[in-house]
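Engineer: Return a 3D structure for these sequence lines:
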Amino acid sequence: MRRFTILIFAVVNAVLNLLGYQTISEEFINDVVAVISGAYFIWAGWKNNYISKKGIRQKEVLKKHKLH
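Structural biologist: Purely as a prediction, here's the structure:
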């Protein structure tokens, strides 16, 4: 639901910019994209590596069964 809401705001912003109205500055958009991208990359790194206690246990099970 959140992604759909963000999509609606992005489309409205794009249409208003096409009509000549400055709604959100490009700098602000670039900053928001950079922050969201950074947070996503950190999250993906955390989820896809065996860093947490649960991940360490999963890695041990994989090694035990020679799957890793």
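
Engineer: Every contact and neighbour count from this point should use C-alpha atoms.
Structural biologist: Noted.

Engineer: The residue nearest to residue 50 when sequence neighbours are not counted - how many residues pack around it?
Structural biologist: Spatially, and ignoring its direct neighbours in sequence, residue 50 is nearest to residue 56 (5.3 Å; CA to CA, 6 or more residues apart in numbering). Residues contacting residue 56 under the criterion other CA atoms under 10 Å number 13.

Engineer: now the other sequence, so there's something to compare against:
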Amino acid sequence: MDRGTLIRTLVLFIALLNQILVACGLYKIPGTPEQWTEVLSTVVTAGSAIWAWFKNNYVTAKGKRQKEVLKQQNLTK
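Structural biologist: Modelled structure (predicted):
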């Protein structure tokens, strides 16, 4: 696993864990007002999920070209 994938995975895991804990009322992010803790947690979770999805999929023109090269070299499924 490369460094970028590891970082994206950790950020997503932390955001999802925080979202679950906030939804259960077990944890609040320190230093944030109660009224926007859930909003902040949701934004972080959504942002990290979109980031992880975008980085791990071939959605840009450059990514699609990279996927074609990988296929030509038999380096992908």
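
Engineer: Quickly find the element holding the counterpart of the residue nearest to residue 50 of structure 1 in structure 2.
Structural biologist: Counting by TM-score structural alignment, residue 56 of structure 1 lines up with residue 64 in structure 2. Assigned by DSSP states H and E, residue 64 of structure 2 falls within helix 61-72.

Engineer: By how much does that helix deviate from structure 1 on average?
Structural biologist: With mean CA distance after the TM-score superposition for structure 1, helix 61-72 of structure 2 departs from structure 1 by a mean of 0.5 Å once superposed.

Engineer: got a list of what the closest residue to residue 9 of structure 2 other than its chain neighbours touches?
Structural biologist: With CA to CA, 6+ apart as the criterion, residue 9 of structure 2 has its nearest non-adjacent residue at 7.2 Å, and that residue is residue 52. Counting by CA atoms under 8 Å, 6 or more residues apart in numbering, residue 52 of structure 2 touches 8-9, 12.

Engineer: Keep only those of those residues that are in helices.
Structural biologist: 8-9, 12 (DSSP state H).

Engineer: Serialize the residues you listed to JSON lines and add fields for distance to residue 21 of structure 2 and neighbour count.
Structural biologist: Output for those, formatted as JSON lines (distance: CA to CA, whole Å; neighbours: other CA atoms under 10 Å):
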{"residue": "8", "distance to residue 21 of structure 2": "20", "neighbour count": "17"}
{"residue": "9", "distance to residue 21 of structure 2": "18", "neighbour count": "15"}
{"residue": "12", "distance to residue 21 of structure 2": "14", "neighbour count": "21"}
